[in-house]
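Novice: Below are the sequence and a predicted model; questions follow.
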Amino acid sequence: MRMNKKEIHLHYTTLHLTEADRETQDLVQEAQRAASRAHAPYSKFKVGAALLLSDGTIITGSNQENAAYPSGLCAERVALFQVGHLCNGQSIRKAAIAVPHVMGEQIIPPCGACLQVFAEYRNAQDSEIQVILANGSGHLLVAPDISTFLPFSFTNKHLSSD
């Protein structure tokens, strides 16, 4: 059997925070503020997330570590689970994730577990979630949708309905 060759093209833009629109700048600043509230005594790796909802509400989260490492939670999931609990029915328009202590041009993406949770929310709302990754130097990577980072996500469509 011969399979058709398929290619994946990643769509994203890189720019500096000063070049972004006001809404994006404000969302990144909220993510940076959230990072300052991270509980990261072990890794010292502080991350903040800010989610802009369809009604204009911004929900934030920061990573929360625990001495038993698997018991902690990433900033993205802290924010996403708040949306699921507090804002039922609102869709997520944009997500800003900030890692303020990373300088230079390096951009840190969400971990695989966070990407999977993002994919679940994106699938449930059936609309794109723009993702903005920010570092401490003001460098941004802007992707039109979470699928840029996880093009082959596992969703409820893969579960058997039997």
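Specialist: Okay, I see it.

Novice: can we go C-alpha only for contacts and neighbour counts from here?
Specialist: Will do.

Novice: Doesn't F81 lie inside a helix?
Specialist: Yes - counting by DSSP: H, G, I helix; E, B strand; the rest coil, F81 is part of a helix.

Novice: Give the burial count for it, as a bare number.
Specialist: Per other Cα atoms under 10 Å, the neighbour tally for F81 reads 15.

Novice: And for N63?
Specialist: 24.

Novice: how long is stretch 43-56 end to end?
Specialist: The stretch stretch 43-56 measures 33 Å between its terminal residues, going by Cα to Cα, to the nearest Å.

Novice: distance between that stretch and the chain's centre?
Specialist: 7 Å (Cα atoms, centre = their mean, to the nearest Å).

Novice: do the same with stretch 155-162
Specialist: Distance of stretch 155-162 from the chain centroid (Cα atoms, centre = their mean) equals 24 Å.

Novice: cool, stretch 25-39 as well?
Specialist: Chain-centre distance of stretch 25-39: 12 Å, with Cα atoms, centre = their mean.

Novice: How about residues contacting it?
Specialist: Outside stretch 25-39, the residues that touch it by Cα atoms under 8 Å, 6 or more residues apart in numbering are 17-18, 46-52, 58, 60-65, 75, 95-100, 132, 134.

Novice: want to compare, so here's the second one:
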Amino acid sequence: MTALSSEVRDDLVAAARLASSAAYAPYSRFHVGAALLFDDGEVISGANVENASYGLSLCAETAAIAAALNAGRRGGLVAVAVFGGPAGADGAAVAGTDPITPCGRCRQVLNELAQLGGTDPEILCAGEGHVMVTTLAALLPHAFGPASLG
């Protein structure tokens, strides 16, 4: 993993915050945005989309990965920023005190794209005033993915 510059990290977190303003979260009122950075510098983002049948809801990371795959992306994932909290006046999330991390399902979905390109992306978990930096491998050790199928 190549460490990102603080400027790139800040820009990616800002993209995730902006994405959170597109969230459809009438039930939880918890807006989440995710921004994916690829090796060519492109950023693809997504926001959470809730459904009255709660199990049909989509997390921001899953929405962003779906957009990336639909755009033909098959690897090259360098970093992911996740930003979330209750909606503010501008519709974007107002980060809570603690950084939020991708849920287990999203870790697995992120792993699929990362394994396609053989990367271990940096994960930026944004909270109020600080960002926790980790890797996908640290969040999902011994991951199952395409390489596991032989």
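Specialist: All right, it came through fine. These numbers come from a predicted model, not from an experiment.

Novice: circling back to that earlier point, can you tell me which of the contacts of stretch 25-39 of structure 1 are in helices?
Specialist: With helices taken from DSSP state H, the overlap with these comprises A75.

Novice: Let's see the PyMOL selection covering just the buried ones among the contacts of stretch 25-39 of structure 1.
Specialist: Burial among the contacts of stretch 25-39 of structure 1 is assessed by 16 or more other Cα atoms under 10 Å; the matching PyMOL selection reads:
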select buried, resi 17+46+47+48+49+50+51+52+58+60+61+62+63+64+65+75+95+96+97+98+99+100+132+134
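
Novice: Which of the contacts of stretch 25-39 of structure 1 fall in strands?
Specialist: Mapping these onto strands (DSSP state E) picks out 48-52, 58, 60-62, 95-99, 132, 134.

Novice: And these, which is closest to N123 of structure 1?
Specialist: A95 (15.2 Å; Cα to Cα).

Novice: Show me where structure 2 has its helices.
Specialist: Using DSSP H, helices in structure 2 cover 6-20, 60-70, 104-117, 136-139.

Novice: As a markdown table, the ones you listed with distance to P26 of structure 2 would be great.
Specialist: As requested, the helices of structure 2 are arranged in a markdown table below (distance: least, Cα to Cα, whole Å):
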| stretch | distance to P26 of structure 2 |
| --- | --- |
| helix 6-20 | 13 |
| helix 60-70 | 15 |
| helix 104-117 | 21 |
| helix 136-139 | 29 |
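
Novice: Would you tell me which of those helices gets closest to T97 of structure 2?
Specialist: When the helices of structure 2 are compared by Cα to Cα, helix 6-20 sits nearest T97 of structure 2, at 14.8 Å.

Novice: how far out from the middle of the chain is the closest one?
Specialist: Worked out by Cα atoms, centre = their mean, helix 6-20 of structure 2 lies 11 Å from the chain centre.

Novice: which residues of structure 1 does that helix align to?
Specialist: Counting by TM-score structural alignment, helix 6-20 of structure 2 pairs with residues 21-35 of structure 1.

Novice: Distance check, the aligned residue in structure 1 for L69 of structure 2 against S137 of structure 1.
Specialist: Under the alignment (TM-score structural alignment), L69 of structure 2 pairs with G84 of structure 1. According to Cα to Cα, G84 of structure 1 and S137 of structure 1 sit 32 Å apart.
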